[in-house]
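Sharing a sequence plus its predicted fold:
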Amino acid sequence: MKRNIILIGTMGSGKSHLGRNLAEAKGWQFVDTDRLLERRYNLPIAQVYEKLGEKLFRAAEREILKKVCLYHESVISVGGNFPIDVRTLRYLQRYAYIVGIRAANYRIVKRVNRRIGKRPTMDYDDVGGFVESMLQVWKPLYRKCDLVIDTTYGRTEDLIDRIHEVIEQDGIVFKKRRPLTGGKRREKSSNSN
């Protein structure tokens, strides 16, 4: 039994776009770990990275991942600034169905160039070269995902249908959120008086 669907992959692969739409289709919440880091530090993600440096940035990202993987019925998009290490990926797989999101080099370059300065680790002087080396580093991680989706040519609706289809074929069941009962709400509010 899983709690969530976690989307991992390189920056510019389309995780946030697909994740928002997948969450809406399922009636689940959407969580973007980069946005959580931005809220925590009250800075854009590139400035969070500058402020913390790579080592502390990765530690902060891991801390957020450990919290969000305990959510229920969430589609979680993990920042693509760094590949997830295998140990973290195994931890996430205990709680979530992992979908690797990838795209062709040229598509990632195009997406990244639309948001110059927004991605903390990107070398904007050689986007093509950076993307190519980033794809090589991510390659072994995609092999460890429960499912890999390529967003290069697919329509969002078709990609979502494919994810639902494979999850159903794999017999994956997701733990439901427990709704708060009216009695529990009243108890909480009466105790706070």
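Perfect, I can see it now. Numbers count the residues shown, from 1 in each chain.

make it CA atoms for all contacts and neighbour counts henceforth
Will do.

Just the helices from the protein, written as ranges.
If you assign secondary structure with DSSP state H, the helices in the chain sit at 15-26, 33-41, 45-68, 86-95, 105-113, 127-142, 156-169, 182-191.

what's the closest of the ones you listed to Ser74?
helix 15-26 (6.9 Å; Cα to Cα).

one step back: now the helices of the chain as CSV including distance to Ile8 and mean neighbour count?
What follows is the helices of the chain, written out as CSV (distance: least, Cα to Cα, whole Å; neighbours: other Cα atoms under 10 Å):
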stretch, distance to Ile8, mean neighbour count
helix 15-26, 7, 19
helix 33-41, 11, 16
helix 45-68, 11, 15
helix 86-95, 9, 15
helix 105-113, 14, 18
helix 127-142, 9, 16
helix 156-169, 14, 14
helix 182-191, 36, 10
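
Which one of those lies nearest to Ile149?
Closest approach to Ile149 among the helices of the chain is made by helix 156-169 (7.2 Å; Cα to Cα).

helices or strands up against that closest one?
Packing partners of helix 156-169 (3 or more Cα pairs under 8 Å, 6 or more residues apart in numbering; DSSP states H and E): helix 15-26, strand 147-150.

ok, and here's another one to check against it:
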Amino acid sequence: MSSDILSRPIDISKYSLIYASAQKNCGAAGVTIIIIKKEILGKVNRKIPTILDYQVHILNDSMYNTPPVISIFTVNQTLKYIKKLGGLEKIKQLNEEKARLLYAEIDRNKIFKTTVLKKDRSIMNVCFVMEDHYNQLENDFSEYAFQNGIIGIKGHRSVGGFRASIYNAVTIDSVHALIKCMRDFEQLHIH
């Protein structure tokens, strides 16, 4: 759940164990969030390293390492921010709106397209590529976006294209800035 934890309400009763990294929606890298039902503790039928045995941690109320204090502080600040904003339902609405706006632009724009079916689209990572006819403009758009203050949208190395990660910390104004950049780029290249 690393990409979408704290992006929406989740019924944790449906899971025996939730394991999530914090660096996407919760805070800085270095924190792992684990939610575990007590009923599954101690049910491992093979030897596992003590550091991975959550029952040992709980029974001893201890840690085997020095906790990443700044990362934990950041998670705490994020939790306070989400609570102040109105909770996970409000965050969900904001995230859905950011994704809706960005996908609407990709669907409208003549230069870009998504390769993901509507029913499978992520609200956290919006992946898109150039329309086949405009493939040669991919590097130009990357540079244009960079010149307009948009960074970090290069697609995954195995897929290429672009990936706009619109996690909780990304504001709706930032999404509007990317949309404007895409529209302006389209105007420069569609005749």
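Received the coordinates, thanks. What you see is a predicted model, and the numbers here were worked out from it, not measured in a lab.

With both chains overlaid, what TM-score comes out?
Once superposed, chain against chain, the TM-score is 0.25 (TM-score structural alignment, normalised by the length of structure 2); 90 aligned residues with a Cα RMSD of 5.8 Å.

out of the helices and strands packed on helix 156-169 of structure 1, nearest to Arg87 of structure 1?
Here strand 147-150 is closest among those (Cα to Cα), at 18.2 Å.

now the helices and strands packed on helix 156-169 of structure 1 in JSON lines, with distance to Gly53 of structure 1?
Shown next, in JSON lines, are those (distance: least, Cα to Cα, whole Å):
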{"stretch": "helix 15-26", "distance to Gly53 of structure 1": "24"}
{"stretch": "strand 147-150", "distance to Gly53 of structure 1": "30"}
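
out of these, nearest to Lys51 of structure 1?
Proximity to Lys51 of structure 1, assessed across those by Cα to Cα, is greatest for helix 15-26 (23.8 Å).

other SSEs contacting that closest one?
Packing partners of helix 15-26 of structure 1 (3+ Cα pairs under 8 Å, 6+ apart): strand 4-8, strand 29-32, strand 74-77, helix 156-169.

Check structure 2 for its longest helix and report it.
Longest helix of structure 2, by residue count under DSSP H: helix 88-108.

Just give me the longest strand of structure 1.
Counting by DSSP state E, the longest strand found in structure 1 is strand 96-102.

Tell me what angle that strand forms with strand 4-8.
Computed with axes from the mean of the first three to the mean of the last three Cα atoms, to 10 degrees, the direction of strand 96-102 of structure 1 lies at 30 degrees from that of strand 4-8.

Which strands and helices lie in contact with strand 96-102 of structure 1?
Using 3+ Cα pairs under 8 Å, 6+ apart, strand 96-102 of structure 1 sits against strand 4-8, strand 147-150.

swap the cut-off to 10 Å and go again
strand 4-8, helix 15-26, strand 74-77, helix 86-95, helix 127-142, strand 147-150 (3 or more Cα pairs under 10 Å, 6 or more residues apart in numbering; DSSP states H and E).

For those, could you give me a markdown table that also reports distance to Val166 of structure 1?
As requested, these are arranged in a markdown table below (distance: least, Cα to Cα, whole Å):
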| stretch | distance to Val166 of structure 1 |
| --- | --- |
| strand 4-8 | 13 |
| helix 15-26 | 14 |
| strand 74-77 | 16 |
| helix 86-95 | 16 |
| helix 127-142 | 16 |
| strand 147-150 | 8 |
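
so which of those gets nearest Glu50 of structure 1?
Per Cα to Cα, nearest to Glu50 of structure 1 of these: helix 127-142, 18.6 Å.

which strands and helices sit next to that closest one?
Contact partners of helix 127-142 of structure 1 among helices and strands, from 3+ Cα pairs under 10 Å, 6+ apart: strand 4-8, helix 86-95, strand 96-102, helix 105-113.

For Tyr49 of structure 1, which of the ones you listed is the nearest?
With Cα to Cα as the criterion, Tyr49 of structure 1 lies closest to helix 105-113 of these, at 17.1 Å.

Packing partners of the closest one?
helix 127-142.

what's the angle from the helix it packs on to helix 86-95?
Going by the same axes, to 10 degrees, helix 127-142 of structure 1 is angled at 60 degrees with respect to helix 86-95.

Quick check: Val31 of structure 1 touching Gly19?
Yes - with contact defined as Cα atoms under 10 Å, Val31 of structure 1 reaches Gly19; the gap is 8.3 Å.

Residues that sit against both of those two, list them.
Residues within reach of Val31 of structure 1 and of Gly19 at once, by Cα atoms under 10 Å, 6 or more residues apart in numbering, are Ile6, Ser74, Val75, Ile76, Ser77.

contacting residues for the fourth one?
When the contact criterion is Cα under 10 Å, 6+ apart, the partners of Ile76 of structure 1 are 4-8, 15-16, 19-20, 23, 29-33, 65, 68-69, 96, 98.

That'll do, ta.
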